[in-house]
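Trainee: With the input below, show me the fold.
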Amino acid sequence: MELLCFLGSFASACGVSVYLLGKWLSRRRAAAASALALVTTHQGKLTSLPRGAVVEVVGESHYQETLEALSEERTGRSQRIATTAHLVRERVNRFDENAVAVVIEGRLVGYLSRADALGFRALIEEMEARGEIAACAATIVGGWSRGERGSGKFGVKLDVMHPDKAPADATIISHAVTGLWEAKGPAGRRKVVQRALESLRTEDAKTQLLNEASSVEVVAALEQSAGLKTPAAKRRRLQAALDALRADEVPDELQRQQVEWLEAALRDLDAPPEA
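Mentor: Predicted coordinates:
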């Protein structure tokens, strides 16, 4: 009789445990689905966060099969696979209301630690409100296999600057403008602009930088034109700068001053010489 009671109690306890486990797994699946759905919905609106520090991803041990599918064939050496990760708020997480999921190629591979999630949460919320998904450089590491001597687990490391340590947009633009004036030629200036754009957080700041870059490019074109010998060569240089300015991504209202400078310079070339 006692044995039957024990077995009955054990079965009941197991039933409760299975029920609770089922609820936990259901919530985890819902959380993962929420994160993945958000990434899928906003494809094409990825915004890269600036590099700057190694951020360790946690919980990868639960996603080893996924990481192996994203990796190369195991060898005796640890892997280092460069990729891009998306950072997505997980709205359904009973363990951490600030949880931030790490997603690679549409697959959940882990989470930011609690401390890192707190630091990134506000920035990610701001980006999602603008219809953007936070993206950052990532590396899949580990995954070595040495036969009978065992194998290593996969891990994920992010290369992303913590929001609290990221310089303000105004500082980035100021440094970029200095770099634009010091750069050699259009190719050098394009590199300066591209690096700065990767670090800026808001669209307004990016537009401001592009406007500043256009202004520098126009002044450079005017200076180069002044150094050319023939009116035809000067006209070609100014017209090329004007065409490039009209084709770039800066809104027309912000280009007005630069366009006026170039058009005035072209008119001066076409004006008859003073008697």
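
Trainee: CA atoms for contacts and neighbours, from now on please.
Mentor: Noted.

Trainee: Going along the chain, name the strands of the stretch 1-150 of the chain.
Mentor: 46-48, 54-58, 79-89, 100-104, 107-112, 133-142 (DSSP state E, counting those that start in this stretch).

Trainee: Alongside the first, I'd like the structure of this one:
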Amino acid sequence: MQAVVESHYQDSLIAICGTYSRDGKEARYEGLIEREPANPHDPNAIMVKILGRKVGYLPREQAERVSEQMRGVGLSSATCSVRVRGGWRTNQHDEGCYGVQVAIPNHGRIDFGIGAEPRTR
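Mentor: Below you'll find the predicted structure:
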């Protein structure tokens, strides 16, 4: 799943991945998704972090589903694989920002690796 608003966190991504280069970069990291119920824009917001730095959010329509499933098994955060790509600059007018992809399925139940089933109501 592609993270959103990562353009707001390019400084964090540069600190993690390095400055832009001619060929850019692609790297995998262990990331963290974390519920952010106090977010003023979306109480279901799920932020994405790498090495303790915020690098984006799950898309709003996916955050609702993921947040509900995390609440259902009693989690406020979970680790996941994150891929960062981009960071290329060929000249002063041609560059590609870093993008963030999170290894979470776009549909269905998520296995958080804790062996828990959702709580029944």
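
Trainee: Tell me how they score on TM after superposing.
Mentor: Overlay of the two chains. TM-score (TM-score structural alignment, normalised by the length of the second structure): 0.82; 117 aligned residues with a CA RMSD of 2.3 Å.

Trainee: before we move on, back to that, rebuild the strands of the stretch 1-150 of the first structure as a markdown table, extending it with distance to residue 255 of the first structure and mean neighbour count.
Mentor: Shown next, in a markdown table, are those (distance: least, CA to CA, whole Å; neighbours: other CA atoms under 10 Å):
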| stretch | distance to residue 255 of the first structure | mean neighbour count |
| --- | --- | --- |
| strand 46-48 | 25 | 19 |
| strand 54-58 | 39 | 17 |
| strand 79-89 | 34 | 21 |
| strand 100-104 | 39 | 25 |
| strand 107-112 | 42 | 23 |
| strand 133-142 | 29 | 22 |
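
Trainee: Same list, those, but as TSV with distance to residue 225 of the first structure please.
Mentor: As requested, those are exported to TSV (distance: least, CA to CA, whole Å):
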stretch	distance to residue 225 of the first structure
strand 46-48	37
strand 54-58	46
strand 79-89	43
strand 100-104	49
strand 107-112	53
strand 133-142	41
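
Trainee: So which of the ones you listed is nearest residue 188 of the first structure?
Mentor: strand 46-48 (21.6 Å; CA to CA).

Trainee: dump the residue contacts of the residue most central in space within the second structure.
Mentor: In the second structure, the residue lying closest to the centroid (CA atoms, centre = their mean) is residue 48, at 3.4 Å. Listed by CA atoms under 8 Å, 6 or more residues apart in numbering, the contact partners of residue 48 of the second structure are 3, 31-34, 54-58.

Trainee: Map it across to the first structure for me.
Mentor: Correspondence of residue 48 of the second structure to the first structure, assessed by TM-score structural alignment: residue 102.

Trainee: likewise residue 12 of the second structure?
Mentor: Under the alignment (TM-score structural alignment), residue 12 of the second structure maps onto residue 66 of the first structure.

Trainee: closest to residue 242 of the first structure out of the strands of the stretch 1-150 of the first structure?
Mentor: strand 46-48 (29.4 Å).

Trainee: re the thing from before, name the nearest residue to the residue nearest to the centre of the second structure, ignoring sequence neighbours.
Mentor: Leaving aside its chain neighbours, residue 48 of the second structure sits nearest to residue 33 (4.7 Å; criterion: CA to CA, 6 or more residues apart in numbering).

Trainee: Would you quantify the distance from the counterpart of the one you found in the first structure to residue 136 of the first structure?
Mentor: The alignment partner of residue 33 of the second structure in the first structure, by TM-score structural alignment, is residue 87. Distance, residue 87 of the first structure to residue 136 of the first structure, by CA to CA, to the nearest Å: 8 Å.
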